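Peer 1: Provided below for reference: sequence and predicted model.
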Amino acid sequence: MAEIVGGVGCSHVPAVGAALDNGKSGNEVWKPYFDTLPPAREWIEEKKPDVCIVVYNDHASAFSMQLIPTFTLGVAPEFQPADEGFGPRKVPTVEGDPDLAWHLAESLILDEFDMTIANEMDVDHGLTVPLSVMFGQPENWPTKVIPLAVNVVQFPPPTGHRCYMLGKALRRAIDSYPGAERVVVFGTGGMSHQLQGERAGLVNSEWDSQFMDNLVSNPAEQAQVPHVEYLREAGTEGVELVMWLIMRGAMNDSVEEVYRSIYVPTSNTSNGLIVLDNA
């Protein structure tokens, strides 16, 4: 059967992609951040996943106020980088895995999760930046990718508990797949940040660190945290962190923390990364 060989929690700060795309990753502003990435990249190179399931949120690239699905699973053979206003990122086309994706869709829907199925969907920085964080700038992405988009832009987003339960259903779906694929699940977004209003620029590194601690040791407790606490402590966009709970729900109850980092000066977003192995 298919096997989950690890989990990654990763911010998807668009400025990270811009720094890579414009050759600025080695300058005095960006080098300290990119110097934190080699341990995570070495880990994923050792794991050699066949497929990465990337849980992310769309930023009005594939969806808009006209269509706001809560959970969307991409089942296409490929996904193009989205034009977010400055032209698409010059990164490889994302190769999908339709066979596994359709299996996941069937299993999740029969497991009573109402998934929207996308046969065509451009993917924005929410998905491509985490791939760049973990894989750098390859000519082709070294793994197939199944996008799982979550609405955390327009209220009401799904609760942390619903996301955690979706992760557990995702695990059951992967465990029931007859292939031998090695799978890494990404939960992306956050960490603390607010992009507008009186608290624009908010960063709460202490809360972010506690979130990571809970993600490792007390995920069921973290899953009970209401939206209002994310908004109060981590800012209006900090609610993206519920997507990390999908990744964590797909892992074993007990996990081993392989690596973590939190780096702030890259932008007005607390930029977090955590790598987990199943214990």
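Peer 2: All right, it came through fine.
Peer 1: Please count neighbours and contacts with C-alpha atoms only from this point.
Peer 2: Fine.
Peer 1: The longest helix belonging to the chain packs against which elements?
Peer 2: When the chain is parsed with DSSP state H, its longest helix is helix 160-175. Contacts defined by 3 or more C-alpha pairs under 8 Å, 6 or more residues apart in numbering; DSSP states H and E place helix 160-175 against strand 3-10, helix 98-110, helix 219-222, helix 244-250.
Peer 1: Contacts made by the next helix or strand after that helix with the rest, please.
Peer 2: Next in sequence after helix 160-175, counting helices and strands by DSSP states H and E, comes strand 182-188. By C-alpha atoms under 8 Å, 6 or more residues apart in numbering, the residues outside strand 182-188 that reach it are 2-12, 48-56, 126-127, 130, 240-241, 243-248, 250.
Peer 1: circling back to that earlier point, make JSON lines from the helices and strands packed on helix 160-175 and add mean neighbour count and distance to S261 to it.
Peer 2: Below are the helices and strands packed on helix 160-175 laid out as JSON lines (neighbours: other C-alpha atoms under 10 Å; distance: least, C-alpha to C-alpha, whole Å):
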{"stretch": "strand 3-10", "mean neighbour count": "25", "distance to S261": "10"}
{"stretch": "helix 98-110", "mean neighbour count": "18", "distance to S261": "31"}
{"stretch": "helix 219-222", "mean neighbour count": "18", "distance to S261": "19"}
{"stretch": "helix 244-250", "mean neighbour count": "29", "distance to S261": "15"}
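Peer 1: quick one: buried residues of stretch 77-93?
Peer 2: Neighbour-count burial for stretch 77-93, with 16 or more other C-alpha atoms under 10 Å as criterion, is recorded at 77-82, 89, 91, 93.
Peer 1: which stretches of this structure form strands?
Peer 2: 3-10, 51-56, 71-74, 78-79, 94-95, 116-118, 144-150, 182-188, 255-263, 271-278 (DSSP state E).
Peer 1: another structure for you, compare them:
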Amino acid sequence: MSEVVGGIFTSHVPGIGGAITKGLQHDPYWKPFFDGFGPIHAFLQREKPDVAVVFYNDHGLNFFLDKMPTFAVGAAPDYRHEDEGWGIAFDRPMPGYPDLSWHIIESIVNDEFDPVTCQTMTVDHAVAVPFELAWPDGDFPVKLVPVAINTVQHPLPSPKRCYDLGKAVGRALESWDRDEKIVIFGTGGLSHQLEGGRAGHINVDYDKFCLRNLAPDPEALLQHDTLDIVELAGSQGVEILNWIAARGALRGSVRELASNYHVPISNTAAATVLLENREKVRA
């Protein structure tokens, strides 16, 4: 039966991909961030997940301002990385898992969500960078189920709606009856803004509030509405919605195994958190 082993939460700044490509992992500017992945590598080596369900935001690759779904789930047989030019360049597609994708889609529709279903889909740095960080040898041993959340075009979904989506995905995974291990990813953030008068905005207090509460009290992150988060964390800091949804998908009792916070990386507060599903929820 299926087993959700835990969650990996990480920034997906495209500049990280550039640093990997240039071999800058031990450069003083980058090293404090990359050092945070040691526990994640050990966790993945120990657990050896078969599937990664990734909550992320698309950066105009599949969806643009004229057509922006609130939620979208990939149901493609594979996902080619076709970034907008900032991230890692690799030509091999990531294998998909249509059977599980459709199981999730059908389950969350029954839970009153209405996702866009994508039988063809490409992915950008929001998926590629976390995968390269998690499996630095470039061999991705998991099948991918991507869940895209709108963090770009208003109106944005509320934190509670994203948390509830994550819980609905978690219920779908609990009812998946194949003998597989599943790891959850939440990617993006933390606080940053790339444009306007507040370009470069970083809110360490808000970031640490999120890091402090993610494992023991995720509902604390729901006290701010989406516009509050934009004010607190910056226009791109609203990517915390991806983390909130991913945390919702971890339905067992969790514990934090590792947390890392580094400021700045490319005008971004970069963070990494590893949560273990202590009860190892099984279908």
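Peer 2: On my side now, so go ahead. Quick caveat, the model's predicted, so the values are computed rather than measured.
Peer 1: Which of the buried residues of stretch 77-93 of the first structure sits closest to P265 of the first structure?
Peer 2: Set against P265 of the first structure, the nearest of the buried residues of stretch 77-93 of the first structure by C-alpha to C-alpha is R89 (22.5 Å).
Peer 1: For the closest one, give its distance to A15 of the first structure.
Peer 2: Separation of R89 of the first structure from A15 of the first structure (C-alpha to C-alpha, to the nearest Å): 12 Å.
Peer 1: Please apply the same query to D122 of the first structure.
Peer 2: Taking C-alpha to C-alpha, one finds D122 of the first structure at 19 Å from A15 of the first structure.
Peer 1: got a list of what the nearest residue to R260 of the first structure once chain neighbours are set aside touches?
Peer 2: Of all residues not flanking R260 of the first structure in the chain, I274 sits nearest, at 4.2 Å (C-alpha to C-alpha, 6 or more residues apart in numbering). Residues counted as contacts of I274 of the first structure (C-alpha under 8 Å, 6+ apart) are 8-10, 212, 257-261.
Peer 1: cool, and G189 of the second structure?
Peer 2: Taking C-alpha under 8 Å, 6+ apart as the test, what G189 of the second structure contacts is 10-13, 236-240, 268-271.
Peer 1: Would you mind giving these as CSV with distance to D207 of the second structure added?
Peer 2: Formatted as CSV, these follow (distance: C-alpha to C-alpha, whole Å):
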residue, distance to D207 of the second structure
T10, 13
S11, 12
H12, 15
V13, 16
Q236, 13
G237, 9
V238, 11
E239, 12
I240, 9
T268, 11
A269, 8
A270, 9
A271, 9
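Peer 1: And these, which of them are buried?
Peer 2: Among these, those classed as buried by 16+ other C-alpha under 10 Å are 10-13, 236-240, 268-271.
Peer 1: Which one of the helices and strands packed on helix 160-175 of the first structure lies nearest to S176 of the first structure?
Peer 2: Nearest of these to S176 of the first structure, taken as C-alpha to C-alpha: helix 98-110 at 8.6 Å.
Peer 1: ok, back up a step: buried ones in the longest helix of the first structure?
Peer 2: Neighbour counts using 16+ other C-alpha under 10 Å place 160-174 of helix 160-175 of the first structure among the buried residues.
Peer 1: so where in the second structure does it end up aligned?
Peer 2: Counting by TM-score structural alignment, helix 160-175 of the first structure lines up with residues 159-174 of the second structure.
Peer 1: Mean per-residue distance, the matching stretch versus the first structure.
Peer 2: Per the superposition on the first structure, stretch 159-174 of the second structure and its aligned residues are separated by 0.7 Å on average (mean C-alpha distance after the TM-score superposition for the first structure).
Peer 1: Run through who's touching that stretch.
Peer 2: The contact list for stretch 159-174 of the second structure, computed with C-alpha under 8 Å, 6+ apart, reads 2-4, 103-104, 107-108, 111, 113, 221-222, 224-226, 241-242, 244-251, 281-283.
Peer 1: can you check stretch 59-76 of the first structure too?
Peer 2: 82-84, 96-99, 101-102, 105, 114-124, 126, 146-151, 153-154, 157-158.
Peer 1: Just the buried residues from those residues, in PyMOL please.
Peer 2: Entered in PyMOL, the line below selects the buried ones among the contacts of stretch 59-76 of the first structure, by 16+ other C-alpha under 10 Å:
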select buried, resi 82+96+97+98+101+102+105+115+116+117+118+121+122+123+124+126+146+147+148+149+150+151+153+157+158
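Peer 1: how close does the residue nearest to G189 of the first structure when sequence neighbours are not counted sit to P88 of the first structure?
Peer 2: Excluding its sequence neighbours, the residue lying closest to G189 of the first structure (C-alpha to C-alpha, 6+ apart) is S11, at 4.5 Å. Distance from S11 of the first structure to P88 of the first structure, counting by C-alpha to C-alpha: 20 Å.
Peer 1: Then G187 of the first structure?
Peer 2: 23 Å.
Peer 1: do the same with P39 of the first structure
Peer 2: Relative to P88 of the first structure, and taking C-alpha to C-alpha, P39 of the first structure is found at 29 Å.
Peer 1: try Q66 of the first structure
Peer 2: 22 Å.
Peer 1: Over to G179 of the first structure?
Peer 2: The gap separating G179 of the first structure from P88 of the first structure is 33 Å, by C-alpha to C-alpha.
Peer 1: same question, P226 of the first structure
Peer 2: 35 Å.
Peer 1: distance of M212 of the first structure from E198 of the first structure?
Peer 2: Distance from M212 of the first structure to E198 of the first structure, counting by C-alpha to C-alpha: 26 Å.
Peer 1: higher neighbour count, these two?
Peer 2: It is M212, of M212 of the first structure and E198, that has more neighbours when counted by other C-alpha atoms under 10 Å, with 23 against 8.
Peer 1: just checking, M251 of the first structure touches G9?
Peer 2: No. Counting by C-alpha atoms under 8 Å, M251 of the first structure does not reach G9; the two are 12.0 Å apart.
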